[in-house]
Each structure stands twice: as C-alpha cells, then as structure tokens.
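Trainee: sequence isn't available, so here's the structure alone:
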C-alpha cells in the first residue's frame, strides 16, 4: 500500500513542479513582452518629440529595437516572426513617414530572416520565399511546428546577421571617407551645400593626407547650416569659402566637382536631399561638372518618386524662417518652406557608398540584393 502512496506523492510533486514551471515560463514571457512594449513606446515618444535626428540614428535605433524583439521572444513559426516584424515596421513608419531609413531597416531585416530560414532548410536563395510557403503543406506544417531546435538555430543565425547589419551601419561613414583620395585631387575646387556629416568626414580625410584643395560651401538657407560646415573645415586648415545660395550658378564655372550628401536614394536612382540641391544639380549639369553623392547604402529605399506631389514626398518646416511673422499683417500669401528637393538620376554622376562607387543605373540591381520582393507592399 505504501508503494502506491509513494507513486501518488511522486506523481503529485511532478505535476505540481511542472505546473509551477509552466507558470514561470508564462510570467517570464509576459514580462518580456511588457518590457518590449515599454521600449517600443519610449522609441515612439522619442520620435514624436523630435529627440532623434539624423538618418543614421533612426536606422540604428530601429535595428536595435527589432533585434531585441527577435532575441527575447520564443518563436515557433518563422511566419509569426515575419508578421510581427512587419507590424512593428508599420507602427514606426506611421509615426515618422518622412524617414525612409526606418522602412529600409525593417525590410533589410525581413530579407535576412527569409535568407537565414532558406539556408537552414536547405533552400536556394534564388527560389525565393514562395518555396518556403510551398513547404507548409499539412504534413510539413506539423513537422515545422515540432522543430523548436531548428527555430532556435534560425533565431541565432538571424541575430548574428543583424549584428553584421549593425556593424555595417557603424562603419559606413568610415568606409565612404576612405574612398575620398580617389575622387579629390590636388588644387581642385569642390562645391557642396549645407552640412552633411558624411561629406564633412570625406573632405577632412583628404585634408589629413596633406592634399591641398579648396571648398566652396553654399549656406543652404533658410537654416544656413552651411555656416557650421565652413567653420568646421576652416579649423582643419582647409581653404574654405562660404557663399549665398543665389551665387551657386555664378561660381560653378570654376568648380571641378560637386560633392553632397543626401537624405535618401530613391528606387529609380534619384535622390531626396536638402532644399537647394536641385538648383545645384542643374547648374552642375549646365557646366558639365561631375555631381557626386556620398551616402551609405542604408539610405537606399525601394520607394519611387511617382509624382511631384510635394505633400506626399516632402517635409515642410516653419515658414517663419522664410517670412518673419512680424511682417505677416501686411502680406496676404501662402508661404511654403520645403525641407527637401528631388534630384532626378540623369543629373547625378555617381554615388560613393560604403560598398564602393555606384551609378544611378545600377540602383535597381542593389535593390534586388538588399530587399525581398515579398516585402515591397507588406509595409
């Protein structure tokens, strides 16, 4: 009789410990979800309050947020992971639709997820994600739901690949700057507009190599951040001249190259850059001056400039910088202060990126390497 009591007690203890273990797992997962939701809300609040600025910072924070989601969530299906990442991407883009790098990074991560899953299941990358869907027949679906070990391997591979993406972001500016000696020669006159950190590092790299050249900086009104670039270059003993935006055409005849940064690269090879860049590009085209764009590939977006609808494409700053409010009582007009210009691909000579030099006509090939067609309309 005591044997049966022993088995009963043993069975009761096992069931109790199993229930406690499952409760612990549920509580732990719930806590992780709460922590992630808190991080997401903090990120959204920072975006809303303008506490994050610059394409690089937006890209890095987006990748870190999605990486945290992937690492700290127990996944049973790859489809659940993809749908959750897409959901996060839609939330972030809705909060900040004028920053395409958020959409770019989410789609880069989705491409990584699909490629790593293809690799683990032994599927060729050129077969595409549709082949994965074909695997999910009734028999294969049961098998996939049971292969938790396989999902763990996939998650580890995805985490490593996303870590490489973060490394690419961090070294992007340095890799671009190291190509400067191939594009700037002795006694050349370089024209730029506004202040781009990428262009600033590009020019300073050449100056550190003791190569003498001259830089003409257009002030880029009404923000006039070209003043900051001119001061920064002058401190490095670079011969720098600051000009008004209206003087761009008159000085273009003595310029050897135009070098600028950009906010994003469109899918057709055009760029979305600071206001005034289109005027600069037209002047360079008139005098046959090479127009060089320094940018990281994380700014390459699969979106097209479908029309010249500025309300959908652009971001508008306060008109107070263009027309002071103290004069508004005597003026009856609508003042528009766009933040960006669209420059078509035919006005661009070459992109200098972290992967080397690229012409606008090669952008379509890079889109196929960085993004998956299945994600084009998913976000």
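Mentor: Sure thing, it's come through. Bear in mind the structure is a predicted one, so any value in this text is a computation, not a measurement. Numbering: from 1, shown residues only.
Trainee: could you use CA atoms for every contact and neighbour count after this?
Mentor: Noted.
Trainee: what comes up buried for stretch 176-194?
Mentor: Within stretch 176-194, the residues scored as buried using 16 or more other CA atoms under 10 Å are 176-177, 179-181, 184, 188-194.
Trainee: helices - which of the residues you listed land there?
Mentor: Within the buried residues of stretch 176-194, residues falling in helices by DSSP state H are 176-177.
Trainee: tell me the one of the buried residues of stretch 176-194 nearest residue 250?
Mentor: When these are compared for distance to residue 250 (CA to CA), residue 191 wins out at 12.1 Å.
Trainee: quick one: that closest one and residue 216 touch, right?
Mentor: Yes: at 4.7 Å, residue 191 counts as touching residue 216 under the criterion of CA atoms under 8 Å.
Trainee: which one of the buried residues of stretch 176-194 sits closest to residue 7?
Mentor: Once CA to CA is applied, the member of those that ends up nearest residue 7 is residue 176, at 70.5 Å.
Trainee: could you find the closest non-adjacent residue to the closest one?
Mentor: residue 354 (5.0 Å; CA to CA, 6 or more residues apart in numbering).
Trainee: can you name the residues that contact the spatially most central residue of the chain?
Mentor: Centrality entry for the chain: nearest residue to the mean C-alpha point is residue 101, 2.8 Å, by CA atoms, centre = their mean. Residues in contact with residue 101 (CA atoms under 8 Å, 6 or more residues apart in numbering) are 55, 58-59, 264, 298-301.
Trainee: change it to 6 Å
Mentor: 59, 299 (CA atoms under 6 Å, 6 or more residues apart in numbering).
Trainee: if we can go back for a sec, which one among the buried residues of stretch 176-194 gets closest to residue 163?
Mentor: residue 176 (20.1 Å).
Trainee: picking up where we left off before, tell me which residues of the helix or strand containing the residue nearest to the centre of the chain come out buried.
Mentor: Assigned by DSSP states H and E, residue 101 falls within helix 100-120. Within helix 100-120, the residues that qualify as buried are 100-118, counting by 16+ other CA under 10 Å.
Trainee: let's bring in a second one:
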C-alpha cells in the first residue's frame, strides 16, 4: 500500500538532508580534517553541527576546529548563494536550448520554468518567440499569463491551454517538453510533480526531447524508498500521487546552474557533492 505523506513537507525535508550531507562532505575534505586521519570523520561532522562530540576529543584541538569551521562556513555561504540565485542561474542557459518558434509543452505551474521561458524570450542577443502549451489546471495557465504578461503583450510569447489528457494528441507539433525536477536521484531518475511522467512517455513515443530543470540543492544522495507516495486527496475516493518517478531514459538532458548534461552522467554530480558513505540505497 503506498504511503500517504504531506508532499511539501517531504520535499523541504529532503532538501535539508541534501544540504546537511553536502556540509558533511565539506568537513571531510577540509585540510585540518584530513590531518586528523585517525579521528572518526562522521563524529567530527556531528560535533561541528552540534549533534555530538568527536570520537577522540584529545586529538582535535581548538585550532583545528576553528580552521575547519572557517572552511565550512565559507563553503556554506557559497551554497546559500547558489540556493538563493538558482532560478536566475539556470535561466541563463535558456538561449542554448530554446530556439525561435519552438512549441514547448509543460505541465502545471513552476516558477523555475516560468523564469526559464522569460529569459529566453527576453534575450537581448536574439529574439526568441515561443508558443507555450500548458497542460494541467486552468489556474496554472493563468499564473503563467500573469507572470509573463509583458512577453505575451509584446507578441513574443503565446500561451495555449490544453486539456489534461491532450498531451499525446498535441505531441506531434511539439518541439520540446520542459519539466522541473523535484529531486535528482543517483541513478539518473528523478522525482517530478505528479502528472509529468505521462508527458515524458508521450514525448518518447514521438521522439520529442525532454529538458529537465534541476537546482543543485535538489540533487539527492538517496534512492527512493517507494515507487509511489500519496497525499491527502481533494475529493472523496480520489487517488492523488505525491510525485512521479521519471526514469533517466525518459529525459534527454538535465539543466543545472552549471549547464546541461545527459541523465546517465549525473553520477558525476553526486560524486562531487556527496561522500559515498552518505548515500543510502
């Protein structure tokens, strides 16, 4: 039986765990920590985060701890800046992937997707008129209309609302599918808002490339515990999935703040961000 959870709480908690594990890797790789090779690094990381004491405190002097904390704080500041600016940094790559007169299919509302589209349309290097096909609720399309009002009024962007089940029908005229990733997993698969997997399956049938937008803080060290999780439904007898699990073979490219890469190459990002001992399978 699928588990029922509050999706927003789970997603935020997952982001927090990702950041904590990145901090643990930072601690392991500080110069002072490497000198303490006979000290348990997990205990050292816990001590710095206020969760415990080092295994052998007599070998960790105050100077070493101060040096480690300074290096960690510097790295954490960079991580914080990346989290605060990830939408703008990912949008900077939009001109590389969105071409003039593209018809782009999306599902639901995402501020990340909206900014990505806005940046491509407003590019000073070239004008990129785009047709945006929005599948999902009518409220989602209204949100795009509100945020991208200037682009619509300038005739550089056309927003078309299609039905929930019409993705397969319109796919032959679509050039790209654009999706936000809620979590990028070590095997290249990703959690996405519920409903997106159907778009990806239709895109594969019609050989339409799928572009996934993924902030670095949503690259996860954990594999999913379940294939499906449910949230509280809006109506009686309704089955409401928390997220879709999209396999790596359904995605063409993953776009982060550092650029794009194929899903089967995302293991490199996991190795850069996390220590192998922090990954749970």
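Mentor: On my side now, so go ahead. Keep in mind that what you see is a predicted model, and the values were worked out from it rather than measured.
Trainee: which one in the second structure is aligned with the residue nearest to the centre of the first structure?
Mentor: Aligned counterpart of residue 101 of the first structure in the second structure: residue 15 (TM-score structural alignment).
Trainee: same thing with residue 172 of the first structure?
Mentor: By TM-score structural alignment, residue 172 of the first structure lines up with residue 86.
Trainee: over to residue 362 of the first structure?
Mentor: Using TM-score structural alignment, the partner of residue 362 of the first structure in the second structure is residue 265.
Trainee: distance of that match from residue 219 of the second structure?
Mentor: Applying CA to CA, to the nearest Å, the value for residue 265 of the second structure to residue 219 of the second structure is 13 Å.
Trainee: next one: residue 261 of the second structure
Mentor: Per CA to CA, residue 261 of the second structure is found 13 Å from residue 219 of the second structure.
Trainee: all helices for the stretch 101-250 of the first structure, in order.
Mentor: 130-135, 138-146, 148-177, 197-208, 226-235, 248-251 (DSSP state H, counting those that start in this stretch).
Trainee: nearest to residue 377 of the first structure, of those?
Mentor: Distance to residue 377 of the first structure, taken as CA to CA, is lowest for helix 130-135 among the helices of the stretch 101-250 of the first structure, at 15.3 Å.
Trainee: picking up where we left off before, and the match of residue 101 of the first structure, how close does it get to residue 8 of the second structure?
Mentor: For residue 15 of the second structure, the distance to residue 8 of the second structure - CA to CA - is 11 Å.
Trainee: what do you get for residue 190 of the second structure?
Mentor: 16 Å.
Trainee: looking at these two, which one has more neighbours?
Mentor: residue 190 (27 against 11; other CA atoms under 10 Å).
Trainee: quick check: chain neighbours aside, which residue is closest to the aligned partner of the more buried one in the first structure?
Mentor: Under the alignment (TM-score structural alignment), residue 190 of the second structure pairs with residue 271 in the first structure. Using CA to CA, 6+ apart and skipping residues adjacent in sequence, the residue nearest residue 271 of the first structure is residue 265, 4.5 Å away.
Trainee: pretty sure that neighbour is touching residue 300, no?
Mentor: Yes: using CA atoms under 6 Å, residue 265 of the first structure is in contact with residue 300, at 4.6 Å.
Trainee: more crowded one of the two?
Mentor: Neighbours were counted for residue 265 of the first structure and for residue 300 using other CA under 10 Å; residue 265 has more, 29 against 23.
Trainee: for residue 32 of the second structure, give me its contacts.
Mentor: residue 64.
Trainee: how far away is it from residue 75 of the second structure?
Mentor: 15 Å.
Trainee: now residue 61 of the second structure
Mentor: 22 Å.
Trainee: which of the two has more residues huddled nearby?
Mentor: Applying other CA under 10 Å to residue 61 of the second structure and residue 75 shows that residue 75 carries more neighbours, namely 16 against 9.
Trainee: what's the more buried one aligned with over in the first structure?
Mentor: Aligned by TM-score structural alignment, residue 75 of the second structure pairs with residue 161 of the first structure.
Trainee: gap between that match and residue 282 of the first structure?
Mentor: 41 Å.
Trainee: make sure residue 194 of the first structure is actually in contact with residue 223.
Mentor: No: using CA under 6 Å, residue 194 of the first structure is not in contact with residue 223; the gap is 8.6 Å.
Trainee: between those two, what contacts are shared?
Mentor: Joint contacts of residue 194 of the first structure and residue 223 (CA under 6 Å, 6+ apart) do not exist.
Trainee: which residues of the stretch 151-281 of the second structure fall in helices?
Mentor: Secondary structure of the stretch 151-281 of the second structure by DSSP H, counting those that start in this stretch: the helices cover 167-170, 196-205, 267-273.
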